[in-house]
Each structure stands twice: as structure tokens, then as C-alpha cells.
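Novice: sequence and predicted structure, then a few things I'm wondering about:
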Amino acid sequence: MTTPPPGTVRRPPRLLRPPGVYAPQLDTRLLLGALSRERLTAGAELLDVGTGTGALALFAARRGARVTALDVSRRAVLATRLNARRSHLRVRVLRGDMASLTDSSWDVVVSNPPYVPSPSTAVPTRGKARAWDAGRDGRAVLDGVCDGAAGTLKSGGVLLLVHSGLCGTGATLRRLEEAGLRARVCERVVIPYGPVLWSRLRWLCDNGLASETGSSEELVVIRAERS
């Protein structure tokens, strides 16, 4: 497989998406681009956390990885199973989060978790907002992914994680490095605020998460490796 140059953004294939399941967007495409530049050996064990429609899981399975896709949403689990079947790809799909996995180790972990700061401290358990709301600092799910990956990556294993700069790029890098991983930003792009951020801009500004003069956010893909 030809490796695309840095900065290339792959568009995920058209997938079935039930109502309430996160639609692949730019953050998904950034993560696909980063994953496409990793050397996935045949049979590599890959975990996709927060799989949604399964776009990342299916891409990895096409490259020969042994893929486990994980999501807390029943609809996302169903969507990924259907999309894998339609694509004639073998993907193990489980409902839960990283804490629900036991005795597992991975060559690669990829994740596009909920990361949008929310006025509510509670993480939604249903509805569309479940796919993006992540507590007041946006890290309610993100920190669990960092800790879970740090504890289960094999030697030489890699975590690829996408999130908004609004929830703290530096905080993610520090958390991963303190867990013994070498972490860096490997992709970044600035995009205009979407409807969700515009709807809570006043709250974001009042809490020091956004500037009143700003109208855009930075998305980052962080790559962390266990030596």
C-alpha cells in the first residue's frame, strides 16, 4: 500500500448511520490520515475506541489488522457490525468503554472520543449530545482513553487520538508522558466553530475556554508511543 504524504486527509467511505450515531467528519478524516501513515503489520492488534459507524475500524481491517471496535452506544455497535458485514470485513465489535476490557494488549489504539466542553458535569447517556459532550473541561472520556491506552499498549505500540484544543492539548501530552509514553502532536488544523460551539460560546468565554474575539478551534491528532 502506498503511504500518502503528511497532511493528506482521507475521506471515509459511505457508511450506514442510524440516528444518534456520530457521523464521520473532519476529525475522523484527520485520524484516518494519521492511521494511514502507520505501519500496520498483518495481524496487528488494533482497538478503535468510540467507533461510531466503524470508519476507522473498517479502514484498519482492510489493511490486515485484527480489529476490535468499542462503543458505549448500542446503535453505534449495531452500525459498525452492519457496516463490517456490508464490507465483508471481520471486526469484533463490543459495547463498553476501555475500563470494560480485561487482559488485553494492543499494537495500535485509535480514538475519536467525545471532547466538547459542556455546561453539564454529567456525560450524557442518550441522545445526539452523547457523541460530543464530555463534561465541563471536555476530558470526562478523553482521560480514560489516555489512561487505558497507556496501560494496555504493547512495547512499540501507538495511540492515535483526536480532540479539540479547547479541552487542552498540553494536558493530554502531559498525561501521556507521565504514563511513560512518548507523545507529540502529529496533525493539526484550525476550523470554524460549528453549531454546538456557537450555541454555548458565552459559557465557553465565561469559563476561559474560548475568546470572545475568536471564531475557530484547533483540532489535533496526538501520537503517543510506548518505548
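Specialist: Structure received. Numbering: from 1, shown residues only.

Novice: CA only for contacts and neighbour counts going forward, please
Specialist: Fine.

Novice: can you show me the helices along this protein?
Specialist: 26-36, 55-62, 74-86, 142-152, 169-178, 195-199, 201-206 (DSSP state H).

Novice: touching the fifth one from outside, list them.
Specialist: Surrounding helix 169-178, the residues in contact under the criterion CA atoms under 8 Å, 6 or more residues apart in numbering are 143, 146, 147, 150, 182, 183, 184, 220, 222, 224.

Novice: distance to residue 10 and neighbour count added to those residues, as CSV?
Specialist: Output for those, formatted as CSV (distance: CA to CA, whole Å; neighbours: other CA atoms under 10 Å):
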residue, distance to residue 10, neighbour count
143, 27, 17
146, 24, 22
147, 28, 15
150, 27, 24
182, 25, 16
183, 23, 21
184, 21, 19
220, 16, 22
222, 17, 22
224, 21, 28
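
Novice: identify, from these, the entry nearest to residue 201.
Specialist: Ranked by distance to residue 201 (CA to CA), the contacts of helix 169-178 are led by residue 220 at 20.3 Å.

Novice: report the contact partners of the closest residue to that closest one other than its chain neighbours.
Specialist: Excluding the flanking residues, the one nearest residue 220 by CA to CA, 6 or more residues apart in numbering is residue 188, at 4.3 Å. By CA under 8 Å, 6+ apart, residue 188 lies in contact with 218, 219, 220, 221.

Novice: structure B:
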Amino acid sequence: MRLPGGNDALVTLTSASPASPRATVAASAVGEVYLPQQDTELLIDLVHSLGVDGKRVLDLCTGSGAIAIAAAGRGAAEVTAVDASADAVAYARRSARSAGVSITVEHGDLTRHVGQYDVVTCNPPYVPTPPVDDPRYHPAGPSHAWDAGLDGRAVLDLLCAHVPTLLRPGGAFLLVHSEFADEEASLRALHAAGLHAEVVSERFIPFGPVMTARAEWLEERGLLERGCRVERLVGIAAVAPGDRKVDGEPAEGHTTDTEHSA
């Protein structure tokens, strides 16, 4: 399948089995960090299929840094990773050093970042979250990495509105999220912002602990067929108008607590 607008080719991915890890991360965690999962792997596959050699890449909601590290390993000219979690920033920096790649990791709010990039990637929080503080719905772990409000779009809506300001002409935005966070809403928002967007990949995976804990609630809301315990992940590609090019000019970016990892 081709990127929206007829640009670089992407491969459509459909799988019901776990993907093999492809990104190197540090062996031990720093605090509570979302480690690479199937959604991470789907996005890494899109990065590889698009091709980032010589490009300036921004990875938002970087978490472990796996996607940023994968981009650097594929020859990106410059990679910046951003996360609002201090634990994630520390882990991503450590992971980059362990992997032997050079990336810049920033601690800050994704909507405050500015600059012009050839490729922007994001695996944001997207799991619909019950409005009650009931431990049945909240298994242990870094909930900030998946909890995303009642409809799963607390971060996605902000992201889809802000990302177009980060792309150079012809630049590409690669996004992954669950079917339960309304992929059509993401496509509409990106189209409204002037990007050509479409679903370019999908992967079917069995429920993990978080989705299992919320399955009955999702069924009650009519978002999940009763008895179904499989989730469809989607990869979305959105392209800004204009010719894709890399001119080497430095980006200006909001930076709080920035470190260059090599």
C-alpha cells in the first residue's frame, strides 16, 4: 500500500501472533515505563517501510524510546524523542546509550513542541478509561501510558490538532492506536487539519491485562462485541501537502530538560 497522496510505499500488516522485538532497550526499568508491545512493533514496521534515512524525525510519547531508537538505527539524520514522564525520559536516554545510537530526548508536553520535521511518529495513550476509580479496571503499571479518558481520545484529539504544525511540506505523520479509540475520528481530524490521511496497516492481538480488565465495561458501552477478546490496532499515515524533502535546516523546538544521547 502507498502512503496517502501516492508517496513512499508501505506494507499492510495483518497478524494475530506476537511480533518479534526489533528495538534495543535497556535491560532494567527506570521507574514505571511502558515497554515495547505490539503497538510499538506496528509503528516500528511503518517507520521501516516508509524509510527515514537522512530524515529529521520526531517521536512523541516516546516511552521506552524504542521507536526513536529504531529510526536512528535506520539512518535518520536527526531524531528527537519527547515524553511527559520523567521516568520515560530517563529510560529512553539509557536505552539509546545501550543501543549505541544518537538521539535527543526531551522532557515536556507534546503540544508545546515546535519545529519542522520530515517524519513525526506517535504511540499515544489511547485506551478508553472508566470514569470511576475502581481497582478492577486499573491493573498495575504505568497507567499514564494508556489511560486516555472516557473515549480514549484525551491525547489523540490534541495530537491530531497539533501535529500538522510540526510537519515540513510533504512530511509524514505515523500514528498507531486501537479500534476502540475511534480511528475515523482521527482521520477526520487530520483531514480537517489539511493532511491526507488513511489507515495503512492493522494488526489483531489478544487482549492484555488492561483490556481484559476493561472488557466488560467496553461491552456495556457497546464498544466491544460480547465475548470478543481480540483488539484491532491500526496504523495511520498522514501526509502534509507539498514535496517531501530534507533541506538540513535546524529545527526550533521547545525543550525542557534536554539531553543528547549517543
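Specialist: That came through, no problem. In this text the structure is predicted, and so the values were computed from the model without any measurement.

Novice: residue in the second structure paired with the residue nearest to residue 220 of the first structure?
Specialist: In the second structure, the residue matched to residue 188 of the first structure (TM-score structural alignment) is residue 202.

Novice: ok, the residue sitting nearest the centre point of the second structure to residue 83 of the second structure distance?
Specialist: If you average the C-alpha coordinates of the second structure and look for the closest C-alpha using CA atoms, centre = their mean, you land on residue 123, 1.7 Å from that point. The gap separating residue 123 of the second structure from residue 83 of the second structure is 11 Å, by CA to CA, to the nearest Å.

Novice: next, show the common contact partners of those two.
Specialist: Contact criterion CA under 8 Å, 6+ apart; residues shared by residue 123 of the second structure and residue 83: 60, 61, 62.

Novice: just those residues now: which is nearest residue 129 of the second structure?
Specialist: Distances from residue 129 of the second structure to those, taken by CA to CA, are shortest for residue 61, at 18.2 Å.

Novice: give me the nearest residue to that closest one, chain neighbours excluded.
Specialist: Distances taken as CA to CA, 6+ apart put residue 83 closest to residue 61 of the second structure, at 4.7 Å, once the chain neighbours are dropped.

Novice: quick revisit: what's the match for the residue nearest to the centre of the second structure in the first structure?
Specialist: Structural correspondence for residue 123 of the second structure with respect to the first structure (TM-score structural alignment): residue 112.

Novice: and that match, how far from residue 207 of the first structure?
Specialist: Using CA to CA, one obtains 24 Å as the distance from residue 112 of the first structure to residue 207 of the first structure.

Novice: next: residue 100 of the first structure.
Specialist: From residue 100 of the first structure over to residue 207 of the first structure (counting by CA to CA), the distance is 33 Å.

Novice: between the two, who's got more neighbours?
Specialist: In terms of neighbours (other CA atoms under 10 Å), residue 207 is the more surrounded of residue 100 of the first structure and residue 207; the figures are 13 against 9.

Novice: top of the shared contacts of residue 123 and residue 83 of the second structure by neighbour count?
Specialist: Neighbours here mean other CA under 10 Å. Within these, the largest count is held by residue 62, at 30 neighbours.

Novice: quick one: map it onto the first structure.
Specialist: Counting by TM-score structural alignment, the partner of residue 62 of the second structure is residue 51.

Novice: for its match, give me its contacts.
Specialist: By CA under 8 Å, 6+ apart, the neighbours of residue 51 of the first structure are 57, 69, 70, 71, 76, 77, 80, 111, 112.

Novice: now do residue 89 of the first structure
Specialist: 58, 61, 62.

Novice: so how far is residue 241 of the second structure from the counterpart of it in the second structure?
Specialist: Residue correspondence, TM-score structural alignment: residue 89 of the first structure in this structure matches residue 101 in the second structure. The gap separating residue 101 of the second structure from residue 241 of the second structure is 31 Å, by CA to CA.

Novice: and if you look at residue 92 of the second structure?
Specialist: Remark: distance between residue 92 of the second structure and residue 241 of the second structure (CA to CA) = 32 Å.

Novice: among those two, which residue is more densely surrounded?
Specialist: For residue 92 of the second structure versus residue 241, neighbours defined as other CA under 10 Å are more numerous around residue 92 (33 against 16).

Novice: who touches the more buried one in this structure?
Specialist: When contacts are taken as CA under 8 Å, 6+ apart, residue 92 of the second structure is in contact with 25, 62, 63, 64, 65, 66, 105.

Novice: most neighbours among those, which one?
Specialist: For these, neighbours were counted using other CA under 10 Å, and residue 65 has the most, 34 neighbours in all.

Novice: isn't that one up against residue 87?
Specialist: No - using CA atoms under 8 Å, residue 65 of the second structure is not in contact with residue 87, being 11.4 Å away.

Novice: coming back round to it: residue in the first structure paired with the residue nearest to residue 61 of the second structure?
Specialist: Using TM-score structural alignment, the equivalent of residue 83 of the second structure in the first structure is residue 71.

Novice: residues in contact with its match?
Specialist: With contact taken as CA under 8 Å, 6+ apart, residue 71 of the first structure is in contact with 49, 50, 51, 52, 77, 94, 95, 96, 97.

Novice: my guess is the first one contacts residue 112, does it?
Specialist: It stands for residue 49 of the first structure. Yes - counting by CA under 8 Å, residue 49 of the first structure touches residue 112, with 7.1 Å between them.
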